[in-house]
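Participant: Sequence first, then the predicted structure:
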Amino acid sequence: MSTPRLEISRVRVSSILFLFSFSILTSPASSSKIPYSAHCSSLVAESPPTTPSSTPTLAFRFSAGYFTGGDRILASDPNSTFRIPKSLSFRPRSLHKTLTPTTLQIAGTLVFRGGGIRVSNHHRGLRLRISPRNPRSFAQRGRVSFDLDGFWTESSGKLCMVGTGVARSAEGLALELSAVFKLNYPNSSNILTSVVSGVVESLDDVNSLNYFDPIRVLAYVQKDYEFTKVPAAVGSCSAVKVDEELLGFEHNDTCAYLNTLSMQKFRLKYGESCFDPICGSPRQDFGLSTNFIGLNGVQCSEDGRLRMYFFLANGENFGVTKIMDPLKTLVAEGVWDHEKKRLCLVACHILNFSTSSSQEVVGDCTIRLSLWFPSVLSIKNMSMVSGRMWTTLNRSEPGYFDMVSFEIVENRMMNAPGLKYNYTQIDRVKKHCAKDDARKIGERRYPNVKYLGDLRFDMSLKNAIDQSAWGYANPVFIGENFYNRYPPLQIQVPSVVEPNQSSWNVSYRIGYSFSGQPYHAYRVNEISAEGTYDAQTGVLCLVGCQQGGSSLDCDILINLQLAPLNPKEGEHLIGTIKSMRKTSDPLFFKPLKISSYGIYKTQASETIWWMDIEIIMVLISLTFSCIFIGLQLFHIKKYPNVLPSISITMLAILTLGHMIPLVLNFEALFSRNHNQQNVLFRSGGWLQVNEVLVRVITMVAFLLLFYLLRVAWSSRSADEDKKGLWVAERKTLLFCLPLYAVGGLIALLVHLSSAGVLEKTHRHSLWEDLLSYAGLILDNFLLPQFILNMFWNSKDKSLAPSFYVGTSFVRALPHVYDAYRAHHYIPHLSLSYIYASRDEDLYSSAWDIIIPCEVVVLVVIIYLQQRFGGASILPQRIKESGGYEMVPVVTQ
């Protein structure tokens, strides 16, 4: 399941121009203005370049680096809406040989990122046709890009470059920077030199606004690597005894599986004694308060040797701590032991690089790690990867900690051959989850395991005291097949569908955390569960295990009713998590209520299809509007004498109805969608292209209406015999304005009265309700013409039948469609309504009948007035009694 976010964010034109101008500013001036020899000759001698080098630029490229200093241009803004973690990257543009055989000329770009982005809402987004948006302005500080040129020498492993860059001050002023970049970059590396360090220094005067304090840099490089700690790693791996059966890999497949470890998240599991100050822990060593470790930068050789770096982090900022922060990073190398079926590693600390002038910034290689892949998973062990971490230090030495176990948090590995699951709780599930055959009767359809993604869902939970929590439920095995949420492209997911099978054994990992927890106490409660899923009833029943203090609590019952694929209004996933223990048991907990409003992938595909259809309907409607307006223009060209009889009020309403969306959404003509986080909008730009088409056609209709309004006004003003029409127009306006005002007041009162009722659900703002009321005025656009015809009592065929009938049909059709859509209501489609959007008009069962009837009545009235006279529809006794006064008319 995926949770829909169907509102499309739009960036204002001002934001686009700002970012465009900023990108221009960040294109630094030529670095040739700074003499290389004055700043780098003592480090790397300059040498004339000759031919392009065959050395790949990748050899000098690095990313995910770290830096300190440069606060004047890279300091975080305390008012930032989003914080950007410190990072740096270097991208070589060209490498050239020089007359000195061991020297290369290098040109490249060094980019620092850090600081934050400040976002301010100028006004609330107006959800209009097709793309509701939230216009914002962005102010970014903390990105500095240097364009550098220099030389690297193989003999000393030194790199020196000079160049210029552009940054922004705290006041937002553009700063033109000049700098020298010095880096220790050896030709080949081992674990001690795999992390390089250097400095970027300002060449501007200390008293200049462009001056910045030195920036110390650190980076994990990808040059030729020499493994030196493999024997130590293999030797220490014998310290870990593993009793369970493990997966082994063929030599050719080893790297394919080990590379999937990159960017994985592991949970450290401490014993009770590890909180004792005597034994210590890596958390104390790294100054952390929570229990996660990840790894990145995995590079594997064909013989199973590999290198990487580990980073420790807390649960909340794990996603932004993949940068090489030296205080929380370990550099490691090791080998896959095919005999013992495990990975053996030696890890080293990063030293205080900010004061180190040596090429080696890595040391203290006293940490050992071992990882393995269990071949059989169970409810008590669902991690595809487990491991241990320990130190070779003595207990009395600083930095010592007891052996710590860890396991992977989310199984995002490849489906290794031989991986199995051992179901042990199915009998208990059958005992506690009675099968209800009666629930199978009906037209309800539920997810089939053919669509594996539909069995994964996010959920919200509430406990007995109404505290809220967010959670997830991820399948581990479905039947005998491993579920991979992120299957590699080259791996085929095996079919788990058997003929005539409707019930499957399944296993899940369920996690949830309550909101409002203190930062230091943040944790995810995890449950390993297994049970059965019945695709005929949509019932998922599981027995789960959860760590309760020092013991494992396996008396947890999870009962879920999945939402059907064809839900009725209000239907969604519901369920409970409850303890099967007695209330007096210390591990007992009160039931947790579960709900989820996500949609299935099949529903998402259906939603996209409906959106495409509705976009086409919008385009067709607007196109026909243009055609009908064009036919009216041909009509007045053929019969110019009827032009003054067209209601100026009617034309003004139609013109404003097309102009306001253009004014409020003008930036949509130039901006593109930046919110691509939901599968519903990853459709090759189809939605964005059609949004622009809608705006273009709307603008064409507006221009045609504006032209029609202008010529009608000019024609009436130029005809002295038609002055009485202005009197009739004024009376029409005086009749319509109070009517519109009363309607607006009623809309305001309805909005205010519904505020309390809809407090906990989505409700429109006052502005959006007024926009819907404006749609009602547009639906009845013929009303001013009807009133004018009565006051003027004209038989002029001022409106072409194709115009007033066709335009009325275009306005009434969305209500007919909405009535059909309500009859075939699909809840997950409601947020994707584009045609007949509830933000543009009044739509309900009542309005979908009332408005088309009003439109038909007005069309019939206009037809009768143009055939028999404006007052012909009035009762005869009203005309005879003098209760109706017509404006004198001069016929031609």
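Facilitator: Nice, thanks for sending it over. Treat the numbers as computed from the prediction; the structure is a model and nothing was measured.

Participant: alpha carbons only for contacts and neighbour counts from here, please
Facilitator: OK.

Participant: Name the SS class of the residue nearest the centre of the chain, please.
Facilitator: The centroid of the chain falls nearest to residue 677 when counting by CA atoms, centre = their mean (2.9 Å). Per DSSP: H, G, I helix; E, B strand; the rest coil, the local secondary structure of residue 677 is coil.

Participant: Over to residue 543?
Facilitator: Per three-state DSSP, residue 543 ends up strand.

Participant: What helix or strand is the closest residue to it other than its chain neighbours located in?
Facilitator: Of all residues not flanking residue 543 in the chain, residue 557 sits nearest, at 4.8 Å (CA to CA, 6 or more residues apart in numbering). Using DSSP states H and E, residue 557 falls within strand 551-561.

Participant: also this one, for the comparison:
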Amino acid sequence: MAPPSPNNPNLYSYHLCFLLLLVSSTTTLSAAISTSYSSLCPSSLTPAQNIHTDVDDTLSLTRSFQISTGHFSGGDGNLFSADDDDLYNSYRSFSLFPHGASRTSDKAIVHLTATLTITGPRTLAYRSRGHRHKYTVPVSISFVLDGYYSPVSFQLCMVGSGTEQSADGSLKHYPDVALRLRVPSPPSLSDPFVSGTLKGSDDLGTINLLAYAEGDDYKYRSDRAACRKPRQPARGSFQALGGNSSAWCAHLKEQLVTSYRLEHGGATGPLLGRLRESRKMDVNQMQCTQDGAVRAYLVFFNDTAGSERAGFYYRQRRFLVDEEAAVVAEGRWDSVQGVLCLRACPVVRSVSAPSALAVREDECGIGMSFWFPAVWTMRDRSVVAGMLWNSTQETTSGNKDDAAGAGAGLITASSIEVTDHNQIIFDVAGNHRSSNLSDVKYSYNDTMLEEAKKHYDLKFRKEKIKRSHSFPGNYTYRDFEFRFYGEDGMGNGQAYPVTIGSVMVVGDRLAADDSFSHRHAEVENGLLNVSYDIQYSAPRERPRTSRITNGSYMLTTEEQERVSAEGVYDPEKGILCMVGCRGHNGSTDCQILVTVKFSSLYARGHENGRGAISSLRENKTDPLFFERIDIRLYGMYSGEMSEAISRMDLESVLLVASTTLSCVFTVLQILHTKKNPEAAAATSITMLAILTLGYLTPLVLNFEAMFRSRRSRYFGYSMIGPLEINEVMMRAPILVAFVLQLRLLQLAWSGRRRPAEQTPPPPVSERIVLQICLPLYLIGAVLAATVHVVNVRAAAEHPLVVRTGGEPATIWEDLVSYAGLILDGFLLPQVILNAALAGAGSGVRAISPWFYIGCTMNRAMPHVYDVVRGQIYEQSINPSDLYASPRGDLFGVAWDIVIPCGAALLAALLFLQQRRRGTASLPSRRKTSGGYELVSNI
């Protein structure tokens, strides 16, 4: 129905009806909410009329009710999975974000509108290769709510409805939902938690909500905070917090909200005794004000893996409630001393509501101090350090600031997450969490250095090296990083330098790189002092039958180990010798020898060197003794990384140039076909169809790996390269070539539809082509699939094999590679067609020499380049081929010879066929008295 004309006198009637309908709908919706509210919320929270509220008051009210991170439990059993999945951030959480808040005519009531979002893990299933697979994904349900809050009873009641997007894309609705929360106003140390329930229909159930209050109206009692001076020098506030006084709170939260390793100094009593079994601590939530007040929620647990396990690339701060113990704390940041002083209270389960938490006010006697160490040692390399003690007990000397006097009763804390190089940590906003540690001093352990020098003299001092070799030196610290795996397939890990000479290189890499480039590392007696952080997976029981085969290694039950090591490095010989310490089963083992012999910077091959991690204990029955682990280094030096990126840029150019030339050759063939109309009927439809599908495949299939940024493949190594071609520029020539091939195919098909005088006619000849080519292609596909199955079965005999060169190709990928072989022989259908038409006496040259010679060269060049690449470039453990990729064709020593020769042979046959037919069709000339006379050859 068309809208009424502006001159239509009924226009105003339409507008009036629309307004009445809108008012009626709004009234009905408000009545429905009012009816639901009166039935689901207590009578004490009676809806009242809103009154005018200024902007500042509205913002203050909305911040008071905002919750960004909370935890929920319960709900219908089919709504979410029972277990959280930390690896993919699939855990139970909720958030509450108010849209608006206003005062009402009843001064004790506040009107609030908000959106509540609950997110939890849900297990989905799919079938692949006849097996059923399960995976966990985070699912969110959002609720739009409206209700009222009473600051007298601390009760918030809201009603509304929720929606969720189903797997099929449709929306699932949850009507008549009621939210009831207890929100302390204002929250304080003794009452800091928000708790309540969300109830709905049977498919939603009852969900218990719990969160740490985040509002700005928190009531601080910072004057009661306990404080002790650090046992070691602390960095100044300016350096530790980024040098920005206005943003100190954000920097403090960024550094302190992390995980800590605890060491107990004999803490006893009712306060600290319950934390005796806890080995880890998480500063889980933290809030602070611009005047220096700080409050936090901390949890304790005994997870031996904790934050050190791999996989936490994005570590969002979820609200933890299921740990062994927890405390709430408040205090103040002392900017003069550079120390955070806190007073903490234990948290227990509420008696009245087991799903909620309560604070034991009678035990608020736990003192805490945190600071940023200004000096690092081999035993203490934490960005943040701290200590916990019983502040109700005075030391024997009567001085609260004397940490040494009560050292036996202290619990020391050392941050572990920020210096965990095994992963790059990001905060919720996606910012890289790092610290500028260029001002931190490192103190080497003289005993460890002397021990390392002694072993170096015994093992390597007399070793000679060729002068032509070059090893990692003083120009970039990245060459000192390396990854490794065990020679017998057991154990793999990474090693990162902490200091090289006196230069601190851990933490903020940009600052460290700048510092390292301006400071020459001190070499004493030809040796350079270094310290490392080494993380690796060690076998629990080392089998003797494991071995490396075909670039693969076997995996068995392993445990994570972490070694802090110091020693010496010989830049002339490329030899690293260190002595280190590790924590193992509650004990500290400082008799570990780490030796590494780097390969030359100009060496070619997979390995970057070899080494060993061994125990210096002679008694094999010692519980801290472990068998020697021989390791092989792999990866790339920084120079090799730059070379690899430059090579990928070059291959991008070759890929675009090859496709562009294909477009040019296709255009020349189109012009040849239009100039010689008889050529269209003599062109093989099968050949053109194969070429068209060859260009269509990369446009249809998901080949993001081919078009990704070269630099994104080596995250963390931002090299400046000469060229960066984006995905659009690389796809455009393929699309143009595909369209041109379609045009050529259309011309050939149109030529077939014209009446033909040839015998046999082209359609009959094309049938002969298909009768020969199709069985040939099918036999090749069966052979390719058979080879794939044989390889899969061979791998199945060792199901725990992990390939260091990437995942094995799927059967689809192998068939795609075989399709590349068909493309290499694209001239075969045309050669067969020409043979079928040989008796017709046709004098048409169907294919332009530019087309078949040019396209043949395009198909042969990747194999020529593959040979050159194997001789010039180093083979990478992480292959990144863009041009001459094995995922698009068959490559290897044999294929690189057979395919170009076969393509050249087909081109030569086509040349001879067209030359013979062209010669046979030329008329002969004989001279007469009047000139030349044309005489037929027949």
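Facilitator: Nice, thanks for sending it over. This one's a predicted model, so the numbers in the text were calculated from it and none came from an experiment.

Participant: hang on, the earlier thing: superposed on the second structure, what's the mean shift for the very next helix or strand once past the strand holding residue 557 of the first structure?
Facilitator: Using DSSP H and E, the helix or strand that follows strand 551-561 of the first structure in sequence is strand 573-579. Once the two are superposed, strand 573-579 of the first structure sits an average of 1.9 Å from its aligned residues in the second structure (mean CA distance after the TM-score superposition for the first structure).

Participant: got the contact list for strand 573-579 of the first structure?
Facilitator: 555-563, 588-597 (CA atoms under 8 Å, 6 or more residues apart in numbering).

Participant: are any of those residues buried, and which?
Facilitator: 555-563, 588-589, 591-597 (16 or more other CA atoms under 10 Å).

Participant: hmm, back to that, superposed on the second structure, what's the mean shift for the strand holding residue 557 of the first structure?
Facilitator: Here the mean offset of strand 551-561 of the first structure against the second structure after fitting is 2.6 Å, by mean CA distance after the TM-score superposition for the first structure.

Participant: what inclination does that strand have with respect to strand 573-579?
Facilitator: Between the axes of strand 551-561 of the first structure and strand 573-579, defined by axes from the mean of the first three to the mean of the last three CA atoms, to 10 degrees, the angle is 150 degrees.

Participant: Show me what strand 551-561 of the first structure packs onto, helices and strands only.
Facilitator: The contact analysis (3 or more CA pairs under 8 Å, 6 or more residues apart in numbering; DSSP states H and E) places strand 551-561 of the first structure against strand 539-548, strand 573-579.

Participant: ok, average deviation of the first one from the second structure?
Facilitator: When you say that, I think you mean strand 539-548 of the first structure. Superposed on the second structure, strand 539-548 of the first structure shows a mean distance of 2.6 Å to its aligned residues (mean CA distance after the TM-score superposition for the first structure).

Participant: Quick check: buried residues in that strand?
Facilitator: Buried residues in strand 539-548 of the first structure (16+ other CA under 10 Å): 539-546.

Participant: which one among the residues you listed gets closest to residue 369 of the first structure?
Facilitator: Residue 369 of the first structure lies nearest to residue 546 out of the buried residues of strand 539-548 of the first structure, by CA to CA, at 26.3 Å.

Participant: thought that closest one was touching residue 524?
Facilitator: No. Counting by CA atoms under 8 Å, residue 546 of the first structure stays clear of residue 524, with 11.3 Å between them.

Participant: before we move on, the earlier item: list the contacts of the residue nearest to residue 543 of the first structure.
Facilitator: Per CA under 8 Å, 6+ apart, neighbours of residue 557 of the first structure: 541-544, 577-580.

Participant: What's the match for it in the second structure?
Facilitator: Alignment note (TM-score structural alignment): residue 557 of the first structure maps to residue 593 of the second structure.

Participant: Check the gap between its match and residue 459 of the second structure for me.
Facilitator: The gap separating residue 593 of the second structure from residue 459 of the second structure is 12 Å, by CA to CA, to the nearest Å.
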